[in-house]
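K.L.:
compute the structure for the input listed below.
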Amino acid sequence: MIDLDKIRAIDIHTHAEEPCGCHADDGYDDLQSTMAKYFGAPWSHPPTITETAAHYRAQNIAAVIFPVDAERETGYRRYKNEEVAELAAENSDVLIPFASIDPHKGKMGVREARRLVEHYRIKGFKFHPTFQGFYPNERFAYPLYEAIQEAGAIALFHTGQTGVGSGMRGGNGMRLKYSNPMYLDDVAVDFPDMKIIMAHPSFPWQEEALAVAQHKPNVYIDLSGWSPKYFPPILVRYANSILRKKVLFGSDWPMISPERWLADFEKIDIKDELRPDILKNNAARLLGMI
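P.N.:
Here you go, the predicted model:
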C-alpha cells in the first residue's frame, strides 16, 4: 500500500517492459533501441518491472505503470496485463497498475477489461492511438470505454507527436494524425463520467489539448515525454492558472527518468504553492487515494 505521506511524488506515466530477450522474433527490441537513442536514455536494454519498482522505491516516488497492446497494428507481442498487475501487486508500495487493450479487439477486449478491474484491481487503461492505429472517437472503441466508465477506471491516451518510431523508415508505419487531442473532445462528451488523461505536451496541437482540458471537467493532462525545460510557454501559463488542478507529473520512464524530469521541473517558472499538486496531489485525487 502506498503511503502518501512518505512519497514525494506520483509519476502518472511509466511503461512496463518485458525481461531481456522476449522480443527477439518480432522487431520490438529494434524499436526500443531506436527510442532510447531518440530520448538519450542511459540503458542498453529497458528495465524490467521489478527493476522499475526498485528505482522508484529508491527515489521515494510512486508510479502508475502499464504496457501497450498494439499487437494488431505492429505485430509486437504485448506484455500480458495480468502479469503486469501481479508484479505491481508484489511492489504495491510504489506501483499502481494500469492495463492496455487494443479497442480493435471488440467484445473480447470488453470482457478482458471487466475481468481485469474485478480480479486484478486495475485502476486505468492506456491507449496509444498512433501505435494502435485508430482515432479515439471511432465508434468501435465505445464499448470498451463504456466498460471503463462503468468501472470508474481512468482512460489515459497518448497525444501529439511520439518518439515511438521516430527516425525509423516510414516512422515504423505509424501515423501521427490519430493522436490529435481534439478527437478526445468527442470521447469526453460521450463519456462524461470517465476520467480522461491526455498524455504529454501535445505537439503540434498543444492549444487544442489545453482547450479540451479547460472545457471538459473530466479531462486532465500529464506532462510526460518531454523534459520540462522544453514545455511550451502556454502550457506553463495554464499549469500556473486555470489548469492548476488538472496537470499531472509524468516522466515516460524508462525513456526519461523521474529524477531527470524533476530536476528540470525545478528550473521552470511554476508557482511554488502549485508544485505539490502537480507532483502528487492532483494524481492522488484522480486515483481516489485521497
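K.L.:
C-alpha only now, for contacts and for neighbours.
P.N.:
Will do.
K.L.:
can you confirm Phe125 is in a strand?
P.N.:
Yes. Under DSSP: H, G, I helix; E, B strand; the rest coil, Phe125 falls within a strand.
K.L.:
any idea how far Ala211 is from it?
P.N.:
To Ala211, Phe125 is 23 Å away according to C-alpha to C-alpha, to the nearest Å.
K.L.:
go on, Tyr56?
P.N.:
33 Å.
K.L.:
go on, Trp226?
P.N.:
Per C-alpha to C-alpha, Trp226 is found 20 Å from Ala211.
K.L.:
can you map out the strands along this structure?
P.N.:
Here the chain has its strands, by DSSP state E, at 9-15, 61-66, 95-97, 124-127, 154-158, 195-199, 219-222, 247-248.
K.L.:
which stretch among the ones you listed comes nearest Phe134?
P.N.:
Closest to Phe134 of these, according to C-alpha to C-alpha: strand 124-127, at 9.8 Å.
K.L.:
tell me which other helices or strands that closest one touches.
P.N.:
Other helices and strands packing on strand 124-127, by 3 or more C-alpha pairs under 8 Å, 6 or more residues apart in numbering; DSSP states H and E, are strand 154-158.
K.L.:
what's the strand it packs on in contact with?
P.N.:
The contact list for strand 154-158, computed with C-alpha atoms under 8 Å, 6 or more residues apart in numbering, reads 123-130, 145, 148, 179, 194-200.
K.L.:
and this one, so I can compare the two:
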Amino acid sequence: MYYDVHTHAFHPKIADKVLEQLHDHYGITAKGTGHPEDLLERATKAGLDRVVVHTAATAPDQVIPANNWSIDLAKSDERFITFGTMHPDYDDPEKEFAKLERHGIKGLKFHPDFQGFFMDEPKFYRLLEMVQGRFAVMFHVGDKLPPEKNPSCPIKLRKILDNFPKLTCIAAHMGGYCHWKWASEELAGYDVYMDTSSAIPFMDKQVLLDIMNKHPRERILFGSDYPLFDPEESLKELQHTLKLKDSEMEIHMSAADALFE
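P.N.:
Got it, this is the predicted structure:
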C-alpha cells in the first residue's frame, strides 16, 4: 500500500473557514478545497492507495464532534484511515478512547500549538500514560517561536519519547516545522517516525540531508499536508529535491504499512 500519512479533510460547511485560518497563520494558499472527495481524487491521481486524515480538538467540547467526524469518514471509504483526537482538559478521556477503539481507530493527533497546551505539561503526560501501547500518535512539532517558547518542539518530544518508551510516535514536518536544526540533533536516528509534510520546500538543504542520513529511511513517511499542498506535487518535490530513485520513493510511500497492517 502507498500512503499519504498527513492530510486533513473537513465538512463542507467549515472547510472554507478552516482554510482561511490556515492561510492567516502560515501565509500559505491551499491547493485543495479540504473536502474529502477532493482529497481522494488528488490522492488517486498521485498513485496513493490510502490517506491518513487528522483532526485536533482545539477545545474540550470539540473532542466528541471531531472524533465522530473521524469515525464517520473512515466508514465512508476504505481509502480513509482516520486518527482521533483528545484535549488535555477533557473530562473523561478513557471513555472516548474506548469508543475510538471500538470503531477501529488506531491513532490520535495532537497539535499543542493550536490546542493550547505545552507538550511537557503534567496533564498531557497523564494522557500519554493512557495512550501508549494503544494508539499511534501524530504530533505536530515546531512553529515560528524558538523551542523554549513554543508549545511543541523536538526537544520536548525527545523527552516524551524517553518517558514513554511504548509510545508509537510520528513527528510531523520532518521532526519540527521551522525547528529542523533541533530535529536533526534530538530526533534523527531515534525511535520515532517522521513525515515529510510541510517541510521539504522550507528546509535548509544541508539540514535535510543530515536528517535523511541519520534517520532510517523506513521511518520517514510521505505526507503532503493536504489541503495546503497537493499530494502529487509533494511527491515530485520530494523525489526531485533528494534525487531519489523510484525504489527509494516506494520506501517512503509504503513505510506506513508497519503502522496499519
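K.L.:
circling back: more neighbours: Trp226 and Ala211 of the first structure, which one.
P.N.:
Ranked by neighbour count (other C-alpha atoms under 10 Å), Trp226 of the first structure and Ala211 place Trp226 first, with 17 against 13.
K.L.:
that one and Asp102 of the first structure: what is the separation?
P.N.:
Separation of Trp226 of the first structure from Asp102 of the first structure (C-alpha to C-alpha): 25 Å.
K.L.:
same deal with Tyr120 of the first structure?
P.N.:
From Tyr120 of the first structure to Asp102 of the first structure the distance is 18 Å (C-alpha to C-alpha).
K.L.:
the more surrounded of those two?
P.N.:
Between Tyr120 of the first structure and Asp102, counting by other C-alpha under 10 Å, Asp102 is the more crowded of the two (23 against 20).
K.L.:
contacts only, for the closest residue in space to Asp191 of the second structure that isn't next to it in sequence.
P.N.:
Distances taken as C-alpha to C-alpha, 6 or more residues apart in numbering place Leu161 nearest to Asp191 of the second structure, at 7.8 Å, with adjacent residues excluded. Neighbouring residues of Leu161 of the second structure by C-alpha under 8 Å, 6+ apart: Leu167, Asp191, Val192.
K.L.:
His35 of the second structure now?
P.N.:
Neighbour list for His35 of the second structure: Ala9, Phe10, His11, Pro12, Ala15 [criterion: C-alpha under 8 Å, 6+ apart].
K.L.:
and it, what's its match in the first structure?
P.N.:
By TM-score structural alignment, His35 of the second structure lines up with Thr48 in the first structure.
K.L.:
pull the number of nearby residues for Asp272 of the first structure.
P.N.:
Asp272 of the first structure, neighbours per other C-alpha under 10 Å, totals 9.
K.L.:
what's it in contact with, if anything?
P.N.:
For Asp272 of the first structure, no contacting residues are found, by C-alpha under 8 Å, 6+ apart.
K.L.:
kindly report the same for Trp226 of the first structure.
P.N.:
Neighbouring residues of Trp226 of the first structure by C-alpha under 8 Å, 6+ apart: His200, Pro201, Ser251, Ile256.
K.L.:
try Met255 of the first structure
P.N.:
Met35, Ala36, Phe39, Gly40, Ala41, Gly225.
K.L.:
do that again at 10 Å, thanks
P.N.:
14-15, 32, 35-43, 46, 163, 225-226 (C-alpha atoms under 10 Å, 6 or more residues apart in numbering).
K.L.:
pull out the buried residues from those residues.
P.N.:
With neighbours counted by 16 or more other C-alpha atoms under 10 Å, those contain buried members at Thr14, His15, Gln32, Met35, Ala36, Ala41, Pro46, Gly163, Gly225, Trp226.
K.L.:
may I ask which two of these are separated the most?
P.N.:
Pro46 and Trp226, at 18.2 Å, using C-alpha to C-alpha across these.
K.L.:
give me the nearest residue to Glu78 of the second structure, chain neighbours excluded.
P.N.:
Nearest non-adjacent residue to Glu78 of the second structure, counting by C-alpha to C-alpha, 6+ apart: Arg50, 7.9 Å away.
K.L.:
quick one: contacts for that neighbour?
P.N.:
By C-alpha under 10 Å, 6+ apart, Arg50 of the second structure lies in contact with 1-5, 40, 43-44, 77-81, 254, 256.
K.L.:
only the buried subset of these, as a PyMOL command please.
P.N.:
Paste this into PyMOL to select the buried members of the contacts of Arg50 of the second structure, with burial taken from 16+ other C-alpha under 10 Å:
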select buried, resi 2+3+4+5+40+43+44+79+80+81+254+256
